[in-house]
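Chemist: sharing a model prediction with you, sequence too.
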Amino acid sequence: MRTLASRKKTGRRHPLASAALLIIGLVAAGGASAAVGSVANAEPATTPHSQQLTAADGEQLFRANCASCHGLNAEGTENGVSLIGVGAASVDFQVMTGRMPMAMQGPQALEREVLFTQEQSDAMAAYIAGLAPGPGIPTEEMLDTSVVDAEGIAAGAQLFRINCAMCHNVAGAGGALTEGKFAPALNDIDAAHIYEAMLTGPQNMPVFNDENINPEQKREIIAYLHYLDDNPSVGGFDLGSLGPVSEGLFIWIFGLGGIVAITVWLTSKPN
């Protein structure tokens, strides 16, 4: 058997040297990948409460995250609409529901995890609002539904049925539209986002400005939707609140199926 000294003289490596080098390389590569991943997934830098983000900070955030579709000056491109004149309310709605930035192009932007803090969204909203006048973010007073009584909730229900139910369903369960689009369900939605959606008309939704539905009526609609959140269906199992579609299927499957089963059972008795 050759000694270690004889191996050194011949210039040959130990049989385990290649395996050791491979393991060291894999560990180093894994460490580097983890370090890069931690940097890429790091949370946005927080700003001390004493130093609020400004519209200038919002401009930088916009150019880094939104300009590729909406243009460097928010003038719009073939991939994104112009944001000049949409107002702060539109920015707050789109950003704080996770619809913007879009994950991918599609019939409409989908709600997903929010990527920005409220402070960052407010800074971008201030920048967009500074480009041209537009709807502002609603105040807490506008969103306070505690002052809406039962009569106001009933009025909100009537307003909702007249203006919104044809797309969102009378119970706010949502519904399908054309070309792969849909009206989202309105259960457990933040009051500010409901108000902003009425005010700005995102995507396929029409705009309900204060001339169409005044602030008090908007608050009554919000109170009605929150009433639906807190009060289950008094008629029993609501079948998803999808109306005649789910109810008709229930009748065909269980009602007609039960009749057929009873008929088979009755006709089998003489045999």
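Modeler: Alright, I've got the coordinates.

Chemist: when you work out contacts or count neighbours from here on, use the C-alpha atoms and nothing else.
Modeler: Fine.

Chemist: quick one: residues in contact with stretch 51-68.
Modeler: Here stretch 51-68 makes contact (Cα atoms under 8 Å, 6 or more residues apart in numbering) with 47, 72-74, 101, 119-127, 130.

Chemist: which among those gets closest to residue 29?
Modeler: residue 101 (31.9 Å; Cα to Cα).

Chemist: what is the neighbour count of that closest one?
Modeler: 17 (other Cα atoms under 10 Å).

Chemist: spatially nearest residue to it, not counting backbone neighbours?
Modeler: residue 66 (6.7 Å; Cα to Cα, 6 or more residues apart in numbering).

Chemist: circling back: filter the contacts of stretch 51-68 down to just the ones in helices.
Modeler: Assigned to helices by DSSP state H, the following of the contacts of stretch 51-68 qualify: 119-127, 130.

Chemist: please, where are all the helices along the chain?
Modeler: Here the chain has its helices, by DSSP H, at 4-10, 17-40, 55-65, 67-70, 87-96, 118-131, 140-143, 150-163, 165-168, 191-200, 215-230, 244-250, 257-268.

Chemist: next up, the contacts around residue 96.
Modeler: By Cα under 8 Å, 6+ apart, the residues touching residue 96 are 114, 116, 118, 121.

Chemist: A further structure is provided below for comparison with the first:
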Amino acid sequence: MRFLNRSADRWAGRVSRHRRGPLAGLLVLLLGLLLTGGLYTAFSPAQAEQTESDEELVAKGRELFLVSCSFCHGQNGEGVRTDDGNQLGPSLVGVGAAAVDFQVGTGRMPMAAPGQQAPRKKPVFTEEEIAAMAAYVATLGPGPAIPEESEYSVEGMSDEERQEAIVRGGQIFLTNCTACHNFTGSGGAMPRGGHAPKILGVEPRYIYQAMLTGPQSMPSFSNGNLTPEEKRDVIAYLESLEENPDYGGFGMGGLGPVAEGMYAWLVGIGVLVGFAVWIAANSTRSERKTKEKVES
């Protein structure tokens, strides 16, 4: 036992002397470099591969952009003006990937011809091509990113949470959206040839992105104006409108007094006028027949 203690003391003394030596610091430095290099070798390839993939996606998006979008938006997304100073296509710097996903994903872009408002139509590009163009436009300037499904989906809510979200979303919608989209989300006419589209049946992803980016004449509701939770509440309210039956019978498109007045004039008053003409015509025939019988 005494021998083991002496050996341990002798070994500790040697280690202490070597630790104070001039080569000790160099040895520690070499060990640190070897450890750092090993960690870099282990994790660096995956990062490099991901970066290369992102670069390829952006490059593909730029090629698609130059072919399909640069005529109106410029080769670098700076926007294009006509000779008379009118805006042919707005600048895309800072609009973010969410704006591209909305505009191209709903078929509004590319437009067949410049106009007041782009209608929704069948998309021209695939999901992969849209993602590539969105990645390229996102490099032009910081802007809203494409939201995750968890940000706009109401699937994970309990019944109680969903009812609360519907109530909150209804209040937000009635305050901010009914002036253009109608209280039932059926849309309506706008000044200068524009229109607010029908938003019932629209995918929650695009409703969220429309609120986030403010396409065309619609105001944008950034996360500073409406939080992601409030946007999701609005989506929950709109989905509840689709699920609820119309207890009033024929809804006439849900367009309110305009549609009701049109139906009143064309159908209601039209039917009454038709009956009045028919009664007058039959009364005249009866009087003629009576007069002829008297004379005979």
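Modeler: Yes, it's here. Everything quoted here is computed from the prediction, not taken from an experiment.

Chemist: please state their TM-score.
Modeler: Overlay of the two chains. TM-score (TM-score structural alignment, normalised by the length of structure 1): 0.75; 221 aligned residues with a Cα RMSD of 2.0 Å.

Chemist: residue in structure 2 matching the residue nearest to residue 101 of structure 1?
Modeler: Correspondence of residue 66 of structure 1 to structure 2, assessed by TM-score structural alignment: residue 69.

Chemist: how many residues are close by its match?
Modeler: Residue 69 of structure 2: 20 surrounding residues under other Cα under 10 Å.

Chemist: what does residue 193 of structure 2 give?
Modeler: Neighbour count of residue 193 of structure 2, defined by other Cα under 10 Å: 9.

Chemist: go on, residue 58 of structure 1?
Modeler: Residue 58 of structure 1 is flanked by 21 other residues according to other Cα under 10 Å.

Chemist: residue in structure 1 matching residue 262 of structure 2?
Modeler: By TM-score structural alignment, residue 262 of structure 2 lines up with residue 249.

Chemist: can you check residue 196 of structure 2 too?
Modeler: When structure 1 is aligned by TM-score structural alignment, residue 196 of structure 2 is paired with residue 183.

Chemist: that match contacts residue 165, correct?
Modeler: No: assessed by Cα atoms under 8 Å, residue 183 of structure 1 is found out of contact with residue 165, at 10.0 Å.

Chemist: ok, the ones in helices among the contacts of stretch 51-68 of structure 1 vs residue 90 of structure 1, which is closest?
Modeler: Residue 90 of structure 1 has its nearest neighbour among those in residue 125, at 8.1 Å by Cα to Cα.

Chemist: pretty sure the closest one sits against residue 89.
Modeler: Yes: Residue 125 of structure 1 lies in contact with residue 89 (Cα under 8 Å); the separation is 7.5 Å.

Chemist: what's the PyMOL line that selects buried ones from the contacts of residue 96 of structure 1?
Modeler: Buried members of the contacts of residue 96 of structure 1, defined by 16 or more other Cα atoms under 10 Å, are picked up in PyMOL with:
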select buried, resi 116+121
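
Chemist: the contacts of residue 96 of structure 1 into CSV, with extra columns for distance to residue 194 of structure 1?
Modeler: Output for the contacts of residue 96 of structure 1, formatted as CSV (distance: Cα to Cα, whole Å):
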residue, distance to residue 194 of structure 1
114, 17
116, 19
118, 17
121, 17
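
Chemist: out of the contacts of residue 96 of structure 1, which one sits closest to residue 258 of structure 1?
Modeler: Once Cα to Cα is applied, the member of those that ends up nearest residue 258 of structure 1 is residue 114, at 47.3 Å.

Chemist: counterpart of that closest one over in structure 2?
Modeler: By TM-score structural alignment, residue 114 of structure 1 lines up with residue 123.

Chemist: hmm, residue 102 and its match touching each other?
Modeler: No: contact criterion Cα under 8 Å: residue 123 of structure 2 and residue 102 do not qualify, at 10.6 Å.

Chemist: roughly how far apart are the nearest residue to residue 99 of structure 2 once chain neighbours are set aside and residue 74 of structure 2?
Modeler: In space, and not counting its chain neighbours, residue 99 of structure 2 is closest to residue 213: 5.8 Å by Cα to Cα, 6+ apart. Residue 213 of structure 2 sits 20 Å away from residue 74 of structure 2, taking Cα to Cα, to the nearest Å as the criterion.
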